[in-house]
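Engineer: quick one: sequence plus predicted model below, questions after.
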Amino acid sequence: MSAATPRTIPAPTPTPRSRADRKPNLALWALTGLSLLTALLVPLVTGEASTRAALLLTIPFAFIHGIRRYGVRQLLTFFVVTFVVSNFFEDLSIITGFPFGDYHYTGAPKLLEVPIQIGPIYFGLGYLAWLTASALLDNADSRLGRAHGRTGTINLFALPALAAALMTMFDLGSDSISSTVSHVWIWEHGGGVFGVPYTNYLGWWFVTYLFFQIFALILARPGLNRGPQHTTGLRHGSLAQPALIYTGLGLASITYFTAAHTTRVTDATGVAWNTAALNETMMTINIFGLIVVGLLALTKIARGDTTRTTP
């Protein structure tokens, strides 16, 4: 070959997306946009937190996105694990006080002592926290276990621990509004976090870590964790969508500028809390908690950190 004749390497031909692939992706972006609008507009219009509505939207999103990313069998496994583990410990805590503390739910159809929607909400929110944590750890859910060397071994435990922390971070910025203000559930002995005991947050981390760890061990089994390539195409869903919704949840309870600032609420022990201070604190927690973490995950996705492969 002559030195003057350059060798040309043809560019790879992109694979066109089918109509069947575009429809679920459009549905996911529609749910993402609707979640963000709900988080922003409901507090502005009503002066009340939009947390419950935003959480319900995570359920269909998690089913559609999760089937595309993991397949039906693994996604249903995640649903069953989160539902069973969360309901077991919620019932246990209502009866015994462990691990969250002493509380009870008000109203709503229940499965034993827990409202029916609580298990699916753990699933939807858990899915967002899992993938946001995965983005922070450079697509860690695709590299779990010894088959991926030291990185895979670390990811196997670090990803569940971080995902559980992201779940707990959400609850820290919303539980006082849902319980002390809205009375969706009642803390029978109150607590220092505007009527919520610190044990609630320790319990949240413990319970969510358990179901994330179980799912990580399932994914790490030989033949199931297919490596980084299984999450790099639109066919398998985007990490940006769950990270955006997780970031939006940080806006759902920001009602400081719209809620009444002169009211007081009383918890089950008779302690009075100022709603202005409560809303301001929750807003601050969410701004420097969920929103910062979500933006960090989105930054890593935009930089391409989640698409790089390692030996």
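Structural biologist: Yep, that arrived. Numbers count the residues shown, from 1 in each chain.
Engineer: could you use CA atoms for every contact and neighbour count after this?
Structural biologist: Will do.
Engineer: after the longest helix anywhere in the chain comes which helix or strand?
Structural biologist: Assignment by DSSP state H gives helix 19-46 as the longest helix of the chain. Using DSSP states H and E, the next helix or strand after helix 19-46 towards the C-terminus is helix 51-70.
Engineer: let me know the angle separating the longest helix of the chain from helix 51-70.
Structural biologist: Regarding helix 19-46 and helix 51-70, their directions subtend 160 degrees when assessed with axes from the mean of the first three to the mean of the last three Cα atoms, to 10 degrees.
Engineer: so what's the gap between helix 19-46 and the chain middle?
Structural biologist: Here helix 19-46 is found 16 Å from its chain centre; the criterion is Cα atoms, centre = their mean, to the nearest Å.
Engineer: buried set for that helix?
Structural biologist: Residues of helix 19-46 classed as buried by neighbour count (16 or more other Cα atoms under 10 Å): 24-25, 28-29, 31-33, 35-36, 38-40, 42-44.
Engineer: what's near enough to touch Thr258?
Structural biologist: 43-44, 46-48 (Cα atoms under 8 Å, 6 or more residues apart in numbering).
Engineer: please repeat the previous calculation with a cut-off of 10 Å.
Structural biologist: Shown here is Thr258, whose contacts under the criterion Cα atoms under 10 Å, 6 or more residues apart in numbering are 43-49, 279.
Engineer: in those residues, find the pair that's most separated.
Structural biologist: Using Cα to Cα, those reach their maximum pairwise distance at Val45 and Asn279, which is 16.0 Å.
Engineer: ok, which stretches of the stretch 51-200 of the chain are strands?
Structural biologist: In order along the chain, the stretch 51-200 of the chain carries the following strands (DSSP state E, counting those that start in this stretch): 103-105, 110-111, 114-115, 185-187.
Engineer: so can I have a markdown table of the ones you listed showing mean neighbour count and distance to Pro228?
Structural biologist: Formatted as a markdown table, those follow (neighbours: other Cα atoms under 10 Å; distance: least, Cα to Cα, whole Å):
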| stretch | mean neighbour count | distance to Pro228 |
| --- | --- | --- |
| strand 103-105 | 19 | 42 |
| strand 110-111 | 13 | 39 |
| strand 114-115 | 18 | 38 |
| strand 185-187 | 20 | 41 |
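Engineer: another structure for you, compare them:
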Amino acid sequence: MGRNKDEHGRAGRRRPGAWGLAGGGLLVGMVGAQVVSGVRPRPVKLTSVVVGLLGGSAGAFLAGRHGARRAAGAFGAATALGYAAEWVGVRAGVPFGRYSYTPVLRPQAGGVPVIVAVAWGGMGPAAHAAATEIVPGGGPARWAVGAAALTAWDLFLDPQMLRLGLWTWEGGGPYRGVPVSNFAGWFAVSLLLMAVVEASAGRTAPPASGGLLTIYTVMAAMETLAFAAVFDPPDRLVAAAGGAAMGTFAALAWRARWRR
């Protein structure tokens, strides 16, 4: 039993192959695009580039951990679920609340920018990787932690996208114009997304993909820095709220990984 556990741990931490190297390269490219977008006067033009690199990196790391077929299934399912939730959301006002996308992000399908679905597909598996380290047993407890970790990202995402004029909320809300219903909806959709990712990729014991966990950590760090010091004007409330939330999940995941 102990020998099998050791072998599984070594397999999860093996040197990166071609998929791992591709994922790392795309992640570096995403960081570079984020840096450039942070200092440009019109950063929205690079939004699709950043998200596209995020999605590519997550897909590559998924393939390195679970194989290309399972990775395609997990990424595709997460992307499709995210799109479906947004498609329903802009029409019915559930599960997030009443909102709509502006014409800025293109292409759009049914009033939803395609790149938004890719963002769900990229960050969903990254949040699931964090939850895999924190909750080794899998199942509903892991899904709940992963859903909370993904919802923590939206503490950054929604205020940033509102700044850029990418979507609008009907009636606003108490958190930088975002209603509380949005976060409840994010958690509900994210909970289902975690179950879908786990079913598609396979219910695995930790260690999770180190690349996916790195994506989650990098996003937490870069968004915190951006809101604290890079954006003009900065927003230290969002930096503190999002940084504390995402940082907690990232720290717990790495701690569990290093102690295992």
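Structural biologist: Good, I have the coordinates. The structure presented is a predicted model; accordingly, all values stated were derived computationally and were not measured.
Engineer: need the TM-score from the superposition.
Structural biologist: TM-score for the superposed pair, counting by TM-score structural alignment, normalised by the length of structure 2: 0.80. Supporting figures: 243 aligned residues with a Cα RMSD of 3.0 Å.
Engineer: how about Leu57 of structure 1, what's its partner in structure 2?
Structural biologist: For Leu57 of structure 1, the aligned residue in structure 2 is Leu53 (criterion: TM-score structural alignment).
Engineer: ok, Val292 of structure 1 next?
Structural biologist: Taking TM-score structural alignment, Val292 of structure 1 has Thr248 as its aligned residue in structure 2.
Engineer: wait, isn't Thr132 of structure 1 in contact with Leu166?
Structural biologist: Yes - using Cα atoms under 10 Å, Thr132 of structure 1 is in contact with Leu166, at 8.3 Å.
Engineer: which neighbours do the two share?
Structural biologist: Contact with both Thr132 of structure 1 and Leu166 is made by residues 126, 246, 293-294, according to Cα under 10 Å, 6+ apart.
Engineer: which of the contacts of Thr258 of structure 1 are retained in structure 2?
Structural biologist: Here is what carries over to structure 2 from the contacts of Thr258 of structure 1, by both residues aligned by TM-score structural alignment, their matches' Cα atoms under 10 Å: 43, 45, 279.
Engineer: what about the last one, how many neighbours?
Structural biologist: What that stands for is Asn279 of structure 1. The tally of other residues near Asn279 of structure 1 (other Cα atoms under 10 Å) stands at 26.
Engineer: if we can go back for a sec, is it true that the match of Val292 of structure 1 touches Ala149?
Structural biologist: Yes - counting by Cα under 10 Å, Thr248 of structure 2 touches Ala149, with 8.9 Å between them.
Engineer: if I pick the closest residue in space to Leu36 of structure 1 that isn't next to it in sequence, what's in contact with it?
Structural biologist: Distance criterion Cα to Cα, 6 or more residues apart in numbering; nearest residue to Leu36 of structure 1, sequence neighbours excluded, is Gly248 at 5.2 Å. The neighbourhood of Gly248 of structure 1, defined by Cα under 10 Å, 6+ apart, consists of 32-33, 35-40, 51, 54, 242, 286, 290-291, 294.
Engineer: alignment lookup: Gly248 of structure 1 to structure 2.
Structural biologist: Under the alignment (TM-score structural alignment), Gly248 of structure 1 pairs with Val218 in structure 2.
Engineer: mind listing the helices for the stretch 151-300 of structure 1?
Structural biologist: Taking DSSP state H, counting those that start in this stretch as the criterion, the stretch 151-300 of structure 1 carries its helices at 175-176, 198-219, 240-252, 275-286, 292-303.
Engineer: got JSON lines for those, with distance to Ile186 of structure 1 too?
Structural biologist: Putting the helices of the stretch 151-300 of structure 1 into JSON lines (distance: least, Cα to Cα, whole Å) gives the following:
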{"stretch": "helix 175-176", "distance to Ile186 of structure 1": "10"}
{"stretch": "helix 198-219", "distance to Ile186 of structure 1": "12"}
{"stretch": "helix 240-252", "distance to Ile186 of structure 1": "21"}
{"stretch": "helix 275-286", "distance to Ile186 of structure 1": "16"}
{"stretch": "helix 292-303", "distance to Ile186 of structure 1": "29"}
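Engineer: quick one, which of those helices gets closest to Asn87 of structure 1.
Structural biologist: Distances from Asn87 of structure 1 to each of the helices of the stretch 151-300 of structure 1 were compared by Cα to Cα, and the smallest falls on helix 198-219, at 10.0 Å.
Engineer: between the closest one and helix 51-70, how big is the angle?
Structural biologist: Using the same axes, to 10 degrees, the inter-axis angle of helix 198-219 of structure 1 relative to helix 51-70 is 20 degrees.
Engineer: counting by contacts, list what helix 198-219 of structure 1 packs against.
Structural biologist: For helix 198-219 of structure 1, the packing partners by 3 or more Cα pairs under 10 Å, 6 or more residues apart in numbering; DSSP states H and E come out as helix 72-96, helix 118-136, helix 149-172.
Engineer: done for today, thanks.
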